[in-house]
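Student: When you get a sec, could you give me coordinates for this:
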Amino acid sequence: MKIVLVDDERHVREAVRLLVDWESLGIDEIYEAADGEEAAALIERERPGIVITDMMMPVRGGLDLLAWLQAHRPEIQKIVISGHDDFHLVRGTMQHGGQDYLLKPIDPEQLSGALRRAADRWREQDHSRKRELARSMEINQLRPVMRDRIFSDLLGGSDPYGNAHHALQELPGAPLASACRVVILSADSAAAEVANRYARNRDLLYFTLINIADDVLLPGGHGLACRNLREDGEVLLFCWAPPGAARTASPPLAELLAKINDGCELTLRSRFDFGIGPVQSFPDGTALSYQAARAALRERDVLAGRTHYYSYDPAVMRVSAPAPRLEAYEESLRLAALSGSDKPIRDAVGRWMADVRRLPRISAEQLQRWQAELAEMLRRWLQSDSGRSGERQDAQATADAHDAAIDTSGLATLDERGRLDLDRLESELIAILKAWSHGRAAAHQPSQSAIPAVVRYIEQHYNRELTLQDIASHFYLSREYISRRFKQETGENLIDFLCRIRIDKAKLLLESPHFKIAQVAEMVGYADEKYFSKVFKKWTGVSPNQYRKG
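Tutor: This next block holds a predicted model:
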């Protein structure tokens, strides 16, 4: 604890220092000031728990100092030592929060007793302040979670207890909303680099997006942002609107969304897609607005490329041509895949693609539907093939073939502009069918394995930002298959193997004094120097600097 002694007479300050057993009181820092002005500056800097002051001093007297303390630092315990037995001074001391008024000459026992009482009061109040601060921090941490839950529940169509309006009252400047439109910020529309960076920490991505949106919406009372706890990948924007507003995105809303996307570009180096619902009554109509916003994202035309802002238009759906289902071509695709030959597979895929190329538009939902159709088809083929063959296949090999067959994520890949490249769609489907065919063959010949090729790939590309999904996509195999078979065949987890390769390379580079630690980190595939140092120490027991010195 700290204490400040304020008296214009130096010998008084020295006497106080000598008369008290400071250690027994838990006071370990003692500061001195010759007047109230000097004391105020010292108190601002050191933040003591107790101040002992004289009353009659030049520049700024004791009463002025006590009044200043009461206004700016009321938590500080105040003791007065004065040579004046004056009722006016005593009353002023009590009015300004002084706890004791002692007369000179100083009685050591009275001073020690007053200090002990002051120290006990300060500790008790400090404990209460810390407890209240901890409680406030806990409430502040829970408040966003509560807001996420309350506004996510609105999507179910009701708010029987009025929780939404109660939550709004806690927001500064928020209107008593009677109407709003729901806008969905799609976290899944992030650029590939951002998606990879936050793949293991999606909560941080949601937190960042919500803060960016709130910085735009909250100050002007335009709305609020929260996470959709009912649907992964969505940040909800509740944008307040007058009941009679137009059902399409008005210029003010367009400006707000553009500012949010500008903030995303500045902070995350990525822009995002928004689905915009119509104005509905709040809170009863929010579910309808939300469903329209979701439909706007699902029905966006992936042939046209990305515009980032989508409003649902039922008229577009009424004139859209029906999309050719993959299942209608299932038999020809299956026979081609069973052949294992390049030309039959290309011809079968080409017949389906000929119909796809005639479509005037393709929605994001249709693309996902084709992906799901393909996964289900491949699953059926594997079951049918295993059932008809009559062979007793190795259970592990069958599981491997199954895992390898159902990874169809590449089929729904869009380019950096959010556009579907039909040539790429065709080549992805061909590659997936070939991978299924090879996986089926591997089920009959368990000795064939892709893992040696995976090992070589990692050894050649360790210096890239490499993830399990990247490796699985490169070989058209599922993450589960790669992960399980890699551990079985090498005795080591794939991620551990990648880390070991990187750390071994880093050791060699650290032996050269010409490379900085940050350069070494980047050369072995770590963009973050601090994260590299953490991983290096975990594997070697020493930091990169310590290793280099050794």
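
Student: use CA for all of it now, contacts and neighbours both
Tutor: OK.

Student: which residues in the stretch 301-450 of the chain form strands?
Tutor: Ranges of strands within the stretch 301-450 of the chain are 309-311, based on DSSP state E, counting those that start in this stretch.

Student: Show me where it has its helices.
Tutor: With helices called from DSSP state H, counting those that start in this stretch, the stretch 301-450 of the chain shows them at 314-319, 330-339, 342-356, 364-389, 395-405, 422-444.

Student: Go through the ones you listed and name the closest to residue 64.
Tutor: If you check each of the helices of the stretch 301-450 of the chain against residue 64 by Cα to Cα, helix 364-389 wins as the nearest, at 71.6 Å.

Student: buried ones in that closest one?
Tutor: 364-368, 370-375, 377-379, 381-382, 386 (16 or more other Cα atoms under 10 Å).

Student: on that earlier part again, could you dump the helices of the stretch 301-450 of the chain to a markdown table with distance to residue 454?
Tutor: Below are the helices of the stretch 301-450 of the chain laid out as a markdown table (distance: least, Cα to Cα, whole Å):
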| stretch | distance to residue 454 |
| --- | --- |
| helix 314-319 | 44 |
| helix 330-339 | 24 |
| helix 342-356 | 23 |
| helix 364-389 | 23 |
| helix 395-405 | 14 |
| helix 422-444 | 15 |
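
Student: Nearest to residue 259 among these would be which one?
Tutor: Going by Cα to Cα, the one of the helices of the stretch 301-450 of the chain nearest residue 259 is helix 364-389, 25.1 Å.

Student: so how far is that closest one from its chain's centroid?
Tutor: On the basis of Cα atoms, centre = their mean, to the nearest Å, helix 364-389 sits 35 Å off its chain's mean C-alpha point.

Student: Tell me what angle it forms with helix 395-405.
Tutor: Put simply, helix 364-389 runs at 150 degrees to helix 395-405, going by axes from the mean of the first three to the mean of the last three Cα atoms, to 10 degrees.

Student: What's the local residue count around residue 535?
Tutor: By other Cα atoms under 10 Å, the residues close to residue 535 number 19.

Student: which secondary structure element contains it?
Tutor: According to DSSP states H and E, residue 535 maps onto helix 529-540.

Student: now for that helix, which elements pack on it?
Tutor: Helices and strands touching helix 529-540, by 3 or more Cα pairs under 8 Å, 6 or more residues apart in numbering; DSSP states H and E, are helix 494-510, helix 517-523, helix 544-549.

Student: so residue 32 sits in a strand?
Tutor: Yes - counting by DSSP: H, G, I helix; E, B strand; the rest coil, residue 32 falls inside a strand.

Student: Let me see the contact set for it.
Tutor: Residues near residue 32 by Cα atoms under 8 Å, 6 or more residues apart in numbering: 4, 5, 6, 13, 39.

Student: Determine which two of the residues you listed are furthest apart.
Tutor: Using Cα to Cα, those reach their maximum pairwise distance at 13 and 39, which is 13.2 Å.

Student: Would you do the same for the sequence below? I want to compare the two.
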Amino acid sequence: MKVLIVDDERHVREAIRYFIPWDEHGISEIYEATNGQEAIEIIEKQRPAVIFTDMKMPLLDGAELLEWLHKHSPNTKTIVISGYQDFSYVKPAIVYGGTDYLLKPLNSKQLIAAAERAFEMWRKEEQERELLNRQNIQLNVLRPLYWDKTLSDLVSGTRSYQELAGSLSEELGLLKGTETCRIAVISLKSANCRLLERFHGDLQLTSFVLANVCNEVISPQRSGFAFRYWLADTDIVVLFWNTVEEAENWVLHMNESIQRAYGIQLDIGLSATNAFPSQLPNAFRQARQGLIGRNILQKQGRIHLYREELDDVNTKADPSLPAELERFRISVLSGEMERMYRAVDDWAEYLTGLTLLTERSIQRWEEEIGIILTRWSKEQWGDELFAKENIHFAPCYDTEGLFTVDAWRDQLKALLLKLSKEGGLTQSTDSKIILEIRNYLDQHYQEDMTLQHIAERFYISRENVSRKFKQVTGENLSDYLTNLRVDKAKVLLQNTNMRLSQISELVGYEDEKYFSRVFKKATGQTPREYRKQ
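Tutor: The predicted structure is shown next:
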């Protein structure tokens, strides 16, 4: 707390300084002013918690100062000290919230009691303000997540507009009576992961940043809103209402903003105009069809409008997986890498000769491959290494958003090689547990993480957690978690203006100072030095 004493009589200021036991209240900064004008200058710079003020002063008197404080510093506590009992001097203290009115000459006990009441009131209100501030911060953190989930349910048809109409109107500006809508969808797959790589593979963070960029374009007009989609196959959804005829221009502006900020443009699917709210799910479906139905072997611009007549044409033109999938299976079982690679190369050569290929085809192939590999794995080894949900193809697009057959071919080879047990980690029980632990750390690095917590979660002793993690991965568990957190912190330092305390909490450290020490030990720089560099 800081204190200001305002009085044109020096001996009064000295008396207040002398009588009050400042140290008992932890107060070391005490300022003085001889009139209201000087006081305002000090208040604007120092923001004192408590002010002792005379009423009759030159230039700007106590009544005028109290009125100014009421408007510009309402949380400040004021104790009025005056030599006058006239009601004209008492009234401003009452009207503008003075905590006490003391008459000169000062009585030390009354002065101390008044000061202690003011200090206590300010501390109590400050605690309440801090609590409210923390609650507001939590709400501001949760609000985007709430709208991500709510709007994802709305456009997918699992939640009704009627129950959300009020909050949609109040917070997003989607007025009741809106009759039409359009939807755009954005996927990071077609960006050759360049944007994703900038955020160290953190899809949630990348999607969060992209949604913010889109909302900077559309939200001020209150005619649309971008959010992260919670289900599969889509990263960002933009819902347009009111000025739906301008949706294509808005989408172009969004891509231009992404280009300016991150040096890359993305492929975006855009629906036709649909009735709102009854056809929201249909608009969402159209936008996704526009995106995954584009020819990924040719550059055709970045905005892909839904066209009903192209649905059947593209579907019929999509090639099916070759009958020689059986060759893949036999080569895997034989363990002959050359034979396996030759089968994959033949398929890749077939793809290279195509003039039309859609993302829909790639998705279907990857789905079928996942089913087939899972079945083979269980049939041959009774092994869950290739459980379908663990089979993942990384996006295979170049900087122009065109599909690269070679990258997709290499991923297929790697999957088959892993299935043949010629590469990757051994499939012992220990390795499976350690893989689960590592995946858990990757997903929960921001939480409080101890060896005991991990041991209890995976039913393994603390000693075995450390020992087996080192045996299987070649790295200490604590080092792995620290490096993971530091890498996430680097991304946030590079790409956001968040305070260090916020970043510290987001990567799993409640103590900002401890986080800074860990960061410096790992990188040789403090977080501030790293951000500045």
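
Student: Can you give me the TM-score here?
Tutor: In this superposition the chains share a TM-score of 0.72, using TM-score structural alignment, normalised by the length of structure 2; 458 aligned residues with a Cα RMSD of 4.2 Å.

Student: returning to what we had before: now for the helices of the stretch 301-450 of structure 1, which one comes closest to residue 504 of structure 1?
Tutor: Ranking the helices of the stretch 301-450 of structure 1 by their distance to residue 504 of structure 1 (criterion: Cα to Cα) puts helix 395-405 first, at 30.9 Å.

Student: buried stuff in the closest one?
Tutor: Result for helix 395-405 of structure 1 [16+ other Cα under 10 Å]: buried residues 397, 398, 400, 401, 402, 403, 404, 405.

Student: same for that helix, what does it pack against?
Tutor: On a contact count with 3+ Cα pairs under 8 Å, 6+ apart, helix 395-405 of structure 1 meets helix 364-389, helix 422-444, helix 479-490.

Student: Output the longest helix belonging to structure 1.
Tutor: In structure 1, with assignment by DSSP state H, the single longest helix is helix 108-153.

Student: give me the number of residues near residue 245 of structure 1?
Tutor: Residue 245 of structure 1 sits with 15 neighbouring residues when counted by other Cα under 10 Å.

Student: how about the helices in the stretch 151-300 of structure 2?
Tutor: Assigned by DSSP H, counting those that start in this stretch, the stretch 151-300 of structure 2 shows helices spanning 165-167, 194-198, 203-218, 247-262, 280-292.

Student: Would you mind finding the most buried of those?
Tutor: helix 280-292 (a mean of 24; mean count of other Cα atoms under 10 Å).

Student: what's the angle between that helix and helix 359-381?
Tutor: Using the same axes, to 10 degrees, helix 280-292 of structure 2 lies at 90 degrees relative to helix 359-381.

Student: returning to that earlier point: mean deviation of the longest helix of structure 1 from structure 2?
Tutor: Here helix 108-153 of structure 1, set against structure 2 after superposition, deviates by a mean of 2.0 Å using mean Cα distance after the TM-score superposition for structure 1.

Student: just how off-centre is that helix within its chain?
Tutor: Distance, stretch centre to chain centre, for helix 108-153 of structure 1: 28 Å (Cα atoms, centre = their mean).

Student: Tell me what angle that helix forms with helix 286-298.
Tutor: Between the axes of helix 108-153 of structure 1 and helix 286-298, defined by the same axes, to 10 degrees, the angle is 70 degrees.

Student: Would you mind pulling up the elements that helix 108-153 of structure 1 packs against?
Tutor: Using 3+ Cα pairs under 8 Å, 6+ apart, the elements in contact with helix 108-153 of structure 1 are helix 22-25, strand 50-53, strand 77-82, strand 98-103, helix 163-169, strand 223-227.

Student: And the second one against structure 2, how far off on average?
Tutor: Just to be clear, that refers to strand 50-53 of structure 1. Compared with structure 2 after fitting, strand 50-53 of structure 1 has a mean deviation of 1.1 Å; criterion: mean Cα distance after the TM-score superposition for structure 1.

Student: on contacts alone, who are the packing partners of that strand?
Tutor: strand 2-6, strand 77-82, helix 108-153.

Student: Format the ones you listed as TSV; extra columns: mean neighbour count.
Tutor: Output for those, formatted as TSV (neighbours: other Cα atoms under 10 Å):
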stretch	mean neighbour count
strand 2-6	23
strand 77-82	24
helix 108-153	15
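
Student: circling back to that earlier point, run the angle between the helix holding residue 535 of structure 1 and helix 494-510 for me.
Tutor: Relative orientation of helix 529-540 of structure 1 versus helix 494-510 (the same axes, to 10 degrees): 100 degrees.

Student: From residue 102 of structure 1, how far off is residue 113 of structure 1?
Tutor: Per Cα to Cα, to the nearest Å, residue 113 of structure 1 is found 11 Å from residue 102 of structure 1.

Student: circling back: out of the helices and strands packed on strand 50-53 of structure 1, which comes closest to residue 163 of structure 1?
Tutor: Evaluated over those, closeness to residue 163 of structure 1 peaks at helix 108-153, with 6.5 Å, by Cα to Cα.

Student: Buried residues, the helix holding residue 535 of structure 1. List them.
Tutor: Buried residues in helix 529-540 of structure 1, counting neighbours by 16+ other Cα under 10 Å, are found at 532, 533, 535, 536, 537.

Student: I'd assumed residue 543 was in contact with the last one.
Tutor: Yes - between residue 537 of structure 1 and residue 543 there is a contact under Cα atoms under 8 Å: 4.8 Å.

Student: contacting residues for residue 82 of structure 1?
Tutor: Contact analysis of residue 82 of structure 1 by Cα under 8 Å, 6+ apart lists 54, 55, 56, 101, 102, 103, 104.

Student: what does it align to in structure 2?
Tutor: Using TM-score structural alignment, the partner of residue 82 of structure 1 in structure 2 is residue 82.

Student: Please tell me how far its match sits from residue 101 of structure 2.
Tutor: Residue 82 of structure 2 sits 8 Å away from residue 101 of structure 2, going by Cα to Cα.

Student: can you check residue 275 of structure 2 too?
Tutor: With Cα to Cα as the criterion, residue 275 of structure 2 and residue 101 of structure 2 are 66 Å apart.

Student: Neighbour count: those two, which is higher?
Tutor: More neighbours surround residue 101 than the other of residue 275 of structure 2 and residue 101, with 20 against 14 (other Cα under 10 Å).
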